[in-house]
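Asks: pasting the structure only:
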């Protein structure tokens, strides 16, 4: 169902698909940890600010004070300001990795910066948040796990694959050259079958790089064949180009960056 959802959303709006990813992730975290107040928060629009848990350092730290936690740190790239009611936020405390639900609005110890201007996805209203001894009650703690748990769970996620594939479907639909359309569709189906069939994290990383490069070639070729009108804001392919980069820039770790670098160097060496 999730795969089908992103096949539908991604070709229509990358921003909407990106926000949906966050809602689904927040809901999954609450379900997986049997959060006592889950039903209350499922009825709201809840985003996430937890990808920093993959960093090798502590980005947001927490200290216990009685029946609550005090959080300090800077959350970057928090999407959905003015759209989401709440956020699932990750932090480190006493050698563990915790997640909590908090309101997504300015208040004491919670400062929201200006909406970030980017070349894509401005509709998501992405902001930075500064936490300064921000108080979170114990009953708002969703989960507590050993350090590295989020990174381990994220490594086998296929969500970005679904989104990249969805953009690829939209790009194929926008192609005018029938020969290119047939080849592009066949290539997409081959990679799709491969990532749906595996649960191996390393193989999924490799397939993500392959899928990105394939969709990028499809979009670029389509734009070239369309000609100069491809850059018009009313055209779909230029939007897919930008949204493709947006999705692939999400959740990159050292292993994925290395794979992209190796793919580039290998292609360069073959031509020179």
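Replies: Ah, there it is. The structure presented is a predicted model; accordingly, all values stated were derived computationally and were not measured.

Asks: use CA for all of it now, contacts and neighbours both
Replies: Noted.

Asks: Not counting sequence-adjacent ones, nearest residue to residue 100?
Replies: Closest residue to residue 100 apart from its sequence neighbours, by CA to CA, 6 or more residues apart in numbering: residue 141 at 4.2 Å.

Asks: can I assume residue 22 is in contact with residue 47?
Replies: Yes - contact criterion CA atoms under 8 Å: residue 22 and residue 47 qualify, at 5.1 Å.

Asks: And those two? Which one has more around it.
Replies: Each of residue 22 and residue 47 has its neighbours counted (other CA atoms under 10 Å); residue 47 has more, 29 against 21.

Asks: nearest residue to the more buried one other than its sequence neighbours?
Replies: Per CA to CA, 6+ apart, closest to residue 47 is residue 87, 4.6 Å.

Asks: Ok, residue 241 next?
Replies: residue 219 is the one closest to residue 241 (CA to CA, 6+ apart), at 6.3 Å.

Asks: Could you do residue 253 as well?
Replies: residue 54 (7.8 Å).

Asks: List the contacts of stretch 62-71.
Replies: 60-61, 72, 91-94, 131-138 (CA atoms under 8 Å, 6 or more residues apart in numbering).

Asks: want to compare, so here's the second one:
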């Protein structure tokens, strides 16, 4: 079944696919990089790896709401897969928008089809102290330092490296995962508590030079901060999908002998729906409420994941239990794409659970905070 010709929201066709193909192997995808790689390629075979890319290159050019719905629903079934493909989608988007025609012709169609995978290494641009810097040199750019987080080692073929130049601009280039030498080397995959199968490593660069033909873009000073202002709620899709994964476990545990489980399920389900409505309501209308909504979604993912653990009893302590996986994913999505503003909003939500998001009216949930 292909969804390449879907118009409008594709999620009605995608959800049955995710339920039958992704959900049954979610725990294996969380643990096995090879299975995760196959699932990633499956997304490519169903035309789901170039959602923002131009149709001229095989992309889908979906609107933001469809992409948010897709991301949220995939996160419901596999945090590892949704995170891995999001890294690839981000690089594909930059490659699609790049003015480097030769680079696009070499990689873009293959990336959209899932024949090659592309990672990213630019989240460090949010940091006040930069761990890697670049300088222009004859015919290209020279990089020195360490990129703390690069996902997809052993799964992806290339990755998008970004670093600040002395004037504050950010240069983006395409680097290879293949091989390891003194000028560009990688750590062993990190032993992460969540999403470990995505194979996240640290890259160390010692006078590594990227020739001009590998340059994707040079962005103006302050680009990352402006991007965060414009798109902070993209990450809500991960948290809301994760929350739904917790709700699925709660739903399966309901019984007439324990009516409290259904009560908490109904309350959390209504609150997730309200957070979703408000989040999607910001599309095309940037809202000053974005940090409140981000903190709320994170809080819901953790609460739904915790609820899944509680109703699963002692079995949830097994590493391969679905509730254990969902709860770990909630922790990971609590900090993905985080900046200081998001951290502060999340901490304020912890200090004042009702005040930060506003009390849910009883008409929505049937229960007050």
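Replies: That came through fine. These figures come from a predicted structure and were not determined experimentally.

Asks: Work out the TM-score between the chains.
Replies: Overlay of the two chains. TM-score (TM-score structural alignment, normalised by the length of structure 1): 0.91; 269 aligned residues with a CA RMSD of 2.0 Å.

Asks: circling back: in terms of secondary structure, what does the host helix or strand of the residue nearest to residue 47 of structure 1 contact?
Replies: Using DSSP states H and E, residue 87 of structure 1 sits within strand 86-93. Judged by 3 or more CA pairs under 8 Å, 6 or more residues apart in numbering; DSSP states H and E, strand 86-93 of structure 1 is in contact with strand 46-49, strand 60-65, strand 96-103.

Asks: residue boundaries of the helices in the stretch 101-250 of structure 1?
Replies: 149-154, 159-174, 178-197, 201-226, 236-248 (DSSP state H, counting those that start in this stretch).

Asks: got a list of contacts for the third one?
Replies: Contacts made with helix 178-197 of structure 1 from outside it, assessed by CA under 8 Å, 6+ apart, are listed as 158, 161, 165, 168-169, 172-173, 175, 204, 207, 210-211, 214-215, 218.

Asks: how about a cut-off of 7 Å?
Replies: Contact partners of helix 178-197 of structure 1, identified using CA atoms under 7 Å, 6 or more residues apart in numbering, comprise 172, 175, 204, 207, 211, 218.

Asks: okay, among those, which ones form the most distant pair?
Replies: Using CA to CA, the contacts of helix 178-197 of structure 1 span at most 27.3 Å, a distance reached by 175 and 204.

Asks: distance of the closest residue in space to residue 320 of structure 2 that isn't next to it in sequence from residue 194 of structure 2?
Replies: Closest residue to residue 320 of structure 2 apart from its sequence neighbours, by CA to CA, 6+ apart: residue 27 at 6.2 Å. As judged by CA to CA, to the nearest Å, residue 27 of structure 2 and residue 194 of structure 2 stand 12 Å apart.

Asks: ok, now residue 201 of structure 2?
Replies: The spacing between residue 201 of structure 2 and residue 194 of structure 2, counted by CA to CA, is 14 Å.

Asks: what does residue 231 of structure 2 give?
Replies: 24 Å.

Asks: Compare the two (neighbour count), which wins?
Replies: residue 194 (21 against 12).

Asks: Could I get the contacting residues of the more buried one?
Replies: Counted by CA under 7 Å, 6+ apart, residue 194 of structure 2 has contacts 328, 329, 332.

Asks: about what we covered before: give me the neighbour count for the residue nearest to residue 100 of structure 1.
Replies: 22.

Asks: residues in structure 2 aligned with stretch 23-31 of structure 1?
Replies: Mapped onto structure 2 using TM-score structural alignment, stretch 23-31 of structure 1 covers residues 88-96.

Asks: With structure 1 overlaid, how far apart is that stretch on average?
Replies: Stretch 88-96 of structure 2 differs from its equivalent in structure 1 by a mean of 1.2 Å after superposition (mean CA distance after the TM-score superposition for structure 1).

Asks: how far does that stretch sit from the chain's center?
Replies: Counting by CA atoms, centre = their mean, to the nearest Å, stretch 88-96 of structure 2 is centred 13 Å from the centre of its parent chain.

Asks: mind listing what's buried in that stretch?
Replies: By neighbour count on 16 or more other CA atoms under 10 Å, the buried set for stretch 88-96 of structure 2 is 88, 89, 90, 91, 92, 93, 94, 95, 96.

Asks: Wait, residue 60 of structure 1 touches residue 72, no?
Replies: Yes - between residue 60 of structure 1 and residue 72 there is a contact at 5.6 Å, judged by CA atoms under 7 Å.

Asks: Which residue in structure 1 aligns with residue 158 of structure 2?
Replies: With TM-score structural alignment as the criterion, residue 158 of structure 2 matches residue 86.

Asks: What residues does that match make contact with?
Replies: Listed by CA under 7 Å, 6+ apart, the contact set of residue 86 of structure 1 reads 45, 46, 47, 101, 102, 103, 104.

Asks: who's in contact with the second one?
Replies: By that I understand residue 46 of structure 1. Counting by CA under 7 Å, 6+ apart, the residues that residue 46 of structure 1 touches are 23, 26, 84, 85, 86, 87.

Asks: Go through those and name the one nearest residue 236 of structure 1.
Replies: residue 23 (25.4 Å).

Asks: Mind giving me the packing neighbours of the host helix or strand of that closest one?
Replies: Using DSSP H and E, residue 23 of structure 1 sits in helix 14-32. Applying 3 or more CA pairs under 7 Å, 6 or more residues apart in numbering; DSSP states H and E, we find helix 14-32 of structure 1 packed against helix 2-9, strand 46-49.

Asks: Take these and write them to CSV, including distance to residue 16 of structure 1.
Replies: CSV is the format used below for the helices and strands packed on helix 14-32 of structure 1 (distance: least, CA to CA, whole Å):
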stretch, distance to residue 16 of structure 1
helix 2-9, 7
strand 46-49, 13
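
Asks: Name the stretch among those that sits most buried.
Replies: Of the helices and strands packed on helix 14-32 of structure 1, the one with the most neighbours on average (mean count of other CA atoms under 10 Å) is strand 46-49, at a mean of 26.

Asks: So the most centrally placed residue in structure 2 versus residue 206 of structure 2, what's the distance?
Replies: Central residue of structure 2 (CA atoms, centre = their mean): residue 83, 4.0 Å from the mean position. According to CA to CA, residue 83 of structure 2 stands 29 Å off from residue 206 of structure 2.

Asks: now swap in residue 335 of structure 2 and tell me
Replies: Distance from residue 335 of structure 2 to residue 206 of structure 2, by CA to CA: 29 Å.
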